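model the structure of this input:
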Amino acid sequence: MVETEFKAIVLGNEMNLNKISQHFGSNRKLKWEEYLILKGSELQGIVRDFEEKRVYLFHFGSIVFLNFQHHEIMDVVNYLKNIEVGINDSNPFKYVDEYKIENNPDSEYAINNDYMVTEEQAEYQFDIVSTILAKSVALEKIEMEISRVLDEIEDVVNSLHKGELAVSDEKLAKLSASILEFKLSTISYIMLLDKPAITWNNEKAGELFNELATLFELADRYEKLRHKIDTLMDITEVFSGLAHAKRGTRLEWAVIILIGIEICLSLVTLFFNL
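As a prediction, this is how the structure comes out:
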């Protein structure tokens, strides 16, 4: 029996794969939906034992390691950091997803939450599992960040209950930018609804992708995120309306005060002229 262990982490919102690819001697321009694979001689000099190991890198910031130990993962992350400064290595294991493939000719095919059993090992299995894990861990990062924004929104709502709008225009702008970034990440960057190219040419690869996508609930998680993002956008629009109304009220009072001052000055001038 041969086991292949997968560990996926996310190191940012975006990685320049073309820059990394050029460093390893490839001049082919990678499309946004493509990933970069490092294996064999490309890992030589980064990790001591590079056989049976490979690294999948995705544009949307996820990296999937096959058969790597913890210290080996850190070696790769530190190496890539010198190439792509956009990589955030401050807490690389904050978001992690793991999986395992067991290749056993004497066992029947099975797929579970943490591992799958296959009678015959195939290259497409590595590609599909890595893609699913990369999407899942990137989705987890967005889920946690949306929860953080929801907590911030809750504080503002609690202030509204007290009759106070304790949010500045700058904070409103930042909240709106974060929400739009979530929407852009889930749809454009991670491409949760898109299948990798291999699924169109390989029927088994397509079936495996569909099974794992269902197992990791990618579509359901995306829909929940979409509803949360829409709700957040509605809330920020309400806050913006209240903030504009508050500024309008202040402006009206300022105009009234100025008019009052002008009337008082006119009366004083008239009194002294008399």
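
when you work out contacts or count neighbours from here on, use the C-alpha atoms and nothing else.
Noted.

ok, longest helix in the chain?
Ranked by residue count and defined by DSSP state H, the top helix of the chain is helix 218-273.

tell me the gap between that one and the middle of its chain.
On the basis of CA atoms, centre = their mean, to the nearest Å, helix 218-273 sits 34 Å off its chain's mean C-alpha point.

check which element follows the host helix or strand of residue 74 along the chain.
Secondary structure assigned from DSSP states H and E places residue 74 in helix 70-81. Per DSSP H and E, the first helix or strand lying C-terminal to helix 70-81 is strand 96-103.

one more to line up against the first:
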Amino acid sequence: MHIISLPEPEGRLKRKAIASLGSHTLSKSSIANGSPSGKIGPQRTTKNIQKLKLLPAPDDGEGDEESGRDVYSQVTRIKDSTARRDAERLGKAERAHLPRTTAYCTAGKYNMEGLMKFLKSKTTTRGCNPKQFDECIYTPFSYLYQKRVREQTEQDLIDFQELQLTESASAAIVGPDSPTLERNPDVPSDALSFVDTHLITPEIFLFEYGVVVIWGMTLQEEKRFLKDIAKFEMEKLGEEDVQVENFNFYVTSSYQPRIYNDFITLSAGSSYMVKLSISHAIAQSVKISLYEDLVDNTIEDTKSIPQDVALTGKVRMSRRKIMMHIGDLFILRININLQGSVMDSPELMWAEPQLEPIYQAARSYLEINQRVSLLNQRLDVISDLLQMLKEQLSHSQGERLEWVVIVLIAVEILVALVNVAVDLFASVD
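Below you'll find the model as predicted:
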């Protein structure tokens, strides 16, 4: 298990995106050329190894005097054997009983204005209350909202006073910023005794660059929601290109929030802003997964070229096809390195600096910087190969032109000799 301490990094300037998903043409050409279309998924080590990342509590703004004690408190919590043991107990069997956190990359970008109007129209039927934070729209969204409202109304009529007492006790435990919770009777209390086994009202985070992060829905509800927002997708991805990241989350007051083995631990009373910070990192990760697939398809297309050159000594690709591949690579590099929404800290972190450590912790767990660096290295190798092929074709074309000139000179000499010979024969006659 890999444990990382948590320094608080500085914010970074956000650059404007140059292209939303021009590199999608790369995937289409890959499929046309017969390369494998199966998704490889996010290429991060935390999918396969047990890695613990602590999520710092949002700064309460009391000043820098507390920062030293906070650091030492976090170090103490890292060594908390109870928290580690509880996290290690969570496995595949427990995932079915815990709320889901799922990210989908379904398009190059979303029509945010249309989405906002759509969500506002669902206020009474789905409990929506949409709020926009720069490139992200947040809202609660429950397909059971009307049923819960009806049940709550019936309960009010039965025993209003008892309901008031129940709500007061729940508010004291959960906190004022938390969504409405209900007890989940299906969760085995012995297996998840350290977990607050409540069903949280589903929450949605829609990002302008074509990613949606869903908290607290079932798989069937997620599919239903994706169908609902499909009409707002722009530069829609093919079914084989859609990227997915799966997590589970739970609420506990026993120890510090953390991400371990793709289980997200939240503290009781966490507001939606904490989920927003984590969702930003998850959305960036799933977008990078799309680029990783596109690079893998490009490698699949070009891996046979060096072998052919080594065996035959010839380049069998046309200059036009090589230039098309080079253009695809530049589009991919622009999307990876110059699309600020994917690479840089969101603008929200400037307005809410207390959320920056949480975002950076999630970003570190998802290994975004390392994955982008690896993508650029792989693109450099492919770019060097294509540049070499381009130079080789240019050299071959230069050689052909030289031979054409030589042949023309030879023909001119031959014609001159023929003329001389004709003149000689004519003078003899």
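
TM-score them against each other, please.
Put the two chains on top of each other and the TM-score (TM-score structural alignment, normalised by the length of the first structure) is 0.81; 262 aligned residues with a CA RMSD of 2.9 Å.

about what we covered before: for the helix holding residue 74 of the first structure, give me the average deviation versus the second structure.
Once fitted to the second structure, helix 70-81 of the first structure is off its aligned match by 3.1 Å on average (mean CA distance after the TM-score superposition for the first structure).

identify the residues contacting whichever residue in the second structure pairs up with residue 150 of the first structure.
Alignment note: residue 150 of the first structure maps to residue 299 in the second structure; criterion TM-score structural alignment. By CA atoms under 8 Å, 6 or more residues apart in numbering, the residues touching residue 299 of the second structure are residue 382.

so residue 299 of the second structure is in which element?
Per DSSP H and E: residue 299 of the second structure is located in helix 272-302.

now do residue 101 of the second structure
Assigned by DSSP H and E, residue 101 of the second structure falls in strand 100-105.

which residue numbers in the first structure go with that strand?
Taking TM-score structural alignment, strand 100-105 of the second structure hits residues 5-10 over in the first structure.

what's the answer for stretch 363-376 of the second structure, then?
Residues 213-226 of the first structure are where stretch 363-376 of the second structure lands when matched by TM-score structural alignment.

just stretch 163-183 of the second structure next, same as before
The counterpart of stretch 163-183 of the second structure in the first structure, using TM-score structural alignment, is absent.

now the end-to-end length of that stretch.
End-to-end distance for stretch 163-183 of the second structure: 15 Å, by CA to CA, to the nearest Å.

now stretch 98-108 of the second structure, how far from the centre of its chain.
With CA atoms, centre = their mean as the basis, stretch 98-108 of the second structure stands 9 Å off its chain's centre.

who touches the match of strand 100-105 of the second structure?
Applying CA under 8 Å, 6+ apart, the contact partners of stretch 5-10 of the first structure are 61-68, 92-101, 130, 133-134, 137-138, 141.

mean distance between that stretch and the second structure after superposition?
Stretch 5-10 of the first structure sits 1.3 Å off on average (mean CA distance after the TM-score superposition for the first structure).

buried ones in stretch 110-117 of the second structure?
The neighbour-count check on stretch 110-117 of the second structure (16 or more other CA atoms under 10 Å) flags 110, 111, 112, 115, 116 as buried.

what's in contact with that stretch?
With CA under 8 Å, 6+ apart, stretch 110-117 of the second structure has contacts from 130, 137, 207, 208, 209, 210, 229, 232, 233, 234.

and if you look at stretch 97-117 of the first structure?
Stretch 97-117 of the first structure is touched from outside by 1-9, 118-121, 129, 133, 136-137, 215-216, with contacts defined as CA under 8 Å, 6+ apart.

can you pull out the helices in the stretch 51-200 of the second structure?
67-78, 81-89, 92-95, 112-120, 123-126, 145-158, 160-174 (DSSP state H, counting those that start in this stretch).

with residue 308 of the second structure as the reference, name the closest of the ones you listed.
helix 92-95 (45.4 Å; CA to CA).

for the closest one, packing partners?
Applying 3 or more CA pairs under 8 Å, 6 or more residues apart in numbering; DSSP states H and E, we find helix 92-95 of the second structure packed against no helix or strand.
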